[in-house]
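Participant: pasting the structure only:
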């Protein structure tokens, strides 16, 4: 497998992560599909990729644990000969007004979204092959400032800061580092807890008058992971023009 580009997709077992894994596989990459707790969902993605003629493996672990992520990179390197693309879609979203927000929830969300991004980025910076691409995930809410999103948006603001700094630290490696910032996207993470009226209102906001799909976001990732070599140290907003 050493002659083929390969990708490690964190959070690759569902939602946007699955769409990204399948899209990169369609581009000819071998893909390591990461899962946190549900191996069967990751295995489903692997099976779908293989049935479409691609090559994939499932790798598990907590994105915020260095030993787990080191092992995930080990597994991808053993299977594919190296890692060329690292996409970190793993994250959690907990909502509530600042005045009432649970600090335990804040800590839990920041552990996954901030520490998890940092741990994965650290492994990627050490181990990605020259000529590769690192893609982190932010959110358009960092600009839209929806009420009840303060804790989540704060965690993603940290992701953007890490992304822009790491892009400059990778000088000399021909490695791009960018973040994708989706707008409202029809995933279980986004739709959970929202009634139809709220969903309809959000879908009407972009000029394109619909929610994004996981596949829409995967296209942006595929661009950054493949032909978009002159885009570096940027946050790419994929939101249909909502912001």
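Facilitator: Here it is on my side, so go on. These numbers were taken from a predicted model, which means no experiment stands behind them.
Participant: hey, let's count contacts and neighbours off CA atoms from now on
Facilitator: Will do.
Participant: Now do the strands in this protein.
Facilitator: Using DSSP state E, the strands of the chain run over 6-10, 30-35, 56-60, 85-88, 133-137, 176-182, 235-238.
Participant: Can I get the ones you listed in JSON lines including mean neighbour count and distance to residue 209?
Facilitator: Output for those, formatted as JSON lines (neighbours: other C-alpha atoms under 10 Å; distance: least, C-alpha to C-alpha, whole Å):
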{"stretch": "strand 6-10", "mean neighbour count": "29", "distance to residue 209": "29"}
{"stretch": "strand 30-35", "mean neighbour count": "30", "distance to residue 209": "32"}
{"stretch": "strand 56-60", "mean neighbour count": "24", "distance to residue 209": "35"}
{"stretch": "strand 85-88", "mean neighbour count": "27", "distance to residue 209": "28"}
{"stretch": "strand 133-137", "mean neighbour count": "26", "distance to residue 209": "23"}
{"stretch": "strand 176-182", "mean neighbour count": "26", "distance to residue 209": "15"}
{"stretch": "strand 235-238", "mean neighbour count": "21", "distance to residue 209": "14"}
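Participant: Of all those, which one is nearest residue 95?
Facilitator: strand 176-182 (16.8 Å; C-alpha to C-alpha).
Participant: Second structure for comparison follows:
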């Protein structure tokens, strides 16, 4: 199951997991057409897929989406929590509404997605959160709240990994830097200058890291945060 799997990094992860042999449930908030495109692509790979409308700020919607996924596809083996929001402003201008939204989706929503999905997960399963390199490399104005939420996820993963270790469920966090998607296309030229490798990352590269973390080769890794950002510096 991929929370936030209808576009960008989430869509790339969903497609990679289908290529790895999994049937998929993915959630989306407001673009059913994009979600339907991902489902169609997965079906084209010979796997089953369903798209579920669920706002990660809504606790009931998260629980219902997991129940629906399990009813349709069976117990979960892998969960990727990719859903997130970004609001930017300086500390003087940041509104309470945007603060609450980012905490609800980026922190509370991540916790609730893990809580709900691991209750319906087989022992030995895998949980992956998609954080951000801003958790450790905050270097631009107007990003304090976003960075705070992603640092919270990195810390959360350490504790959740201990809670789930008796069930042999591993929990790890991926921290991408700038990734080329439809949402970041206009920023690519500026971002490229900040990356020692001289390019912006691809969503498929994040998906490849997810594929590794759910494989038997990564069975001894849990509670870790892995940064993939081309050496991004500020």
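Facilitator: Cool, the structure landed. Since we're looking at a predicted model, the values are computed, not measured.
Participant: Please state their TM-score.
Facilitator: TM-score of the superposed chains, computed with TM-score structural alignment, normalised by the length of the second structure, equals 0.93; 231 aligned residues with a C-alpha RMSD of 1.5 Å.
Participant: export the strands of the first structure to a markdown table and tack on distance to residue 110 of the first structure?
Facilitator: Shown next, in a markdown table, are these (distance: least, C-alpha to C-alpha, whole Å):
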| stretch | distance to residue 110 of the first structure |
| --- | --- |
| strand 6-10 | 16 |
| strand 30-35 | 18 |
| strand 56-60 | 20 |
| strand 85-88 | 15 |
| strand 133-137 | 14 |
| strand 176-182 | 17 |
| strand 235-238 | 20 |
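Participant: Would you mind finding the match for residue 182 of the first structure in the second structure?
Facilitator: The equivalent of residue 182 of the first structure in the second structure is residue 176 (alignment by TM-score structural alignment).
Participant: and residue 112 of the first structure, what does it touch?
Facilitator: Neighbouring residues of residue 112 of the first structure by C-alpha atoms under 8 Å, 6 or more residues apart in numbering: 63, 64, 90, 91, 92.
Participant: Repeat that for residue 130 of the second structure.
Facilitator: Per C-alpha under 8 Å, 6+ apart, neighbours of residue 130 of the second structure: 80, 81, 82, 173, 174, 175, 176.
Participant: go again using 10 Å as the cut-off
Facilitator: 9-10, 80-84, 106, 110, 150, 153-154, 172-176, 206, 210, 225-226 (C-alpha atoms under 10 Å, 6 or more residues apart in numbering).
Participant: which residue in the first structure lines up with it?
Facilitator: In the first structure, residue 130 of the second structure lands on residue 137 (TM-score structural alignment).
Participant: so the helix ranked longest in the second structure matches what in the first structure?
Facilitator: The longest helix of the second structure (DSSP state H) is helix 144-164. Alignment note (TM-score structural alignment): helix 144-164 of the second structure is matched to residues 150-170 of the first structure.
Participant: The matching stretch: how far from the chain's middle?
Facilitator: 13 Å (C-alpha atoms, centre = their mean, to the nearest Å).
Participant: what separates the nearest residue to residue 142 of the first structure once chain neighbours are set aside from residue 112 of the first structure, distance-wise?
Facilitator: Nearest non-adjacent residue to residue 142 of the first structure, counting by C-alpha to C-alpha, 6 or more residues apart in numbering: residue 153, 5.1 Å away. Residue 153 of the first structure is 13 Å from residue 112 of the first structure, where distance means C-alpha to C-alpha, to the nearest Å.
Participant: Residue 134 of the first structure too?
Facilitator: Using C-alpha to C-alpha, we find residue 134 of the first structure at a distance of 18 Å from residue 112 of the first structure.
Participant: now residue 212 of the first structure
Facilitator: 24 Å.
Participant: Can you give me every residue that contacts the nearest residue to residue 186 of the first structure once chain neighbours are set aside?
Facilitator: Nearest non-adjacent residue to residue 186 of the first structure, counting by C-alpha to C-alpha, 6+ apart: residue 213, 5.5 Å away. Residues in contact with residue 213 of the first structure, defined by C-alpha under 10 Å, 6+ apart, are 15, 16, 19, 182, 183, 184, 185, 186, 187, 239.
Participant: Give the equivalent position in the second structure for residue 213 of the first structure.
Facilitator: Per TM-score structural alignment, residue 213 of the first structure is aligned with residue 202.
Participant: Against the centre of the second structure, work out the most remote residue.
Facilitator: Relative to the mean C-alpha coordinate of the second structure, counting by C-alpha atoms, centre = their mean, the farthest residue is residue 92 (29.1 Å).
Participant: Please enumerate the helices of the second structure.
Facilitator: Applying DSSP H to the second structure gives helices spanning 8-19, 32-44, 59-73, 96-103, 109-118, 144-164, 188-192, 203-213.
Participant: mean shift between the last one and the first structure?
Facilitator: The one in question is helix 203-213 of the second structure. Compared with the first structure after fitting, helix 203-213 of the second structure has a mean deviation of 0.9 Å; criterion: mean C-alpha distance after the TM-score superposition for the first structure.
Participant: Show me how far that helix is from its chain's centre.
Facilitator: 11 Å.
Participant: burial count for whatever residue of the second structure lines up with residue 125 of the first structure?
Facilitator: Using TM-score structural alignment, the equivalent of residue 125 of the first structure in the second structure is residue 118. Using other C-alpha atoms under 10 Å, residue 118 of the second structure is surrounded by 23 other residues.
Participant: Check whether residue 118 of the second structure really touches residue 127, as I assumed.
Facilitator: Yes. The criterion here is C-alpha atoms under 10 Å, and residue 118 of the second structure meets it with residue 127 at 8.2 Å.
Participant: Which neighbours do those two have in common?
Facilitator: Counting by C-alpha under 10 Å, 6+ apart, the residues touching both residue 118 of the second structure and residue 127 are 77, 78, 79, 164, 169.
Participant: Now distance to residue 143 of the second structure too, for these, in TSV please.
Facilitator: Formatted as TSV, those follow (distance: C-alpha to C-alpha, whole Å):
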residue	distance to residue 143 of the second structure
77	34
78	30
79	27
164	31
169	32
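Participant: mind listing what the residue nearest to residue 142 of the first structure touches?
Facilitator: For residue 153 of the first structure, the contact set (C-alpha under 10 Å, 6+ apart) comprises 93, 95, 138, 139, 140, 141, 142, 143, 144, 145, 146, 159.
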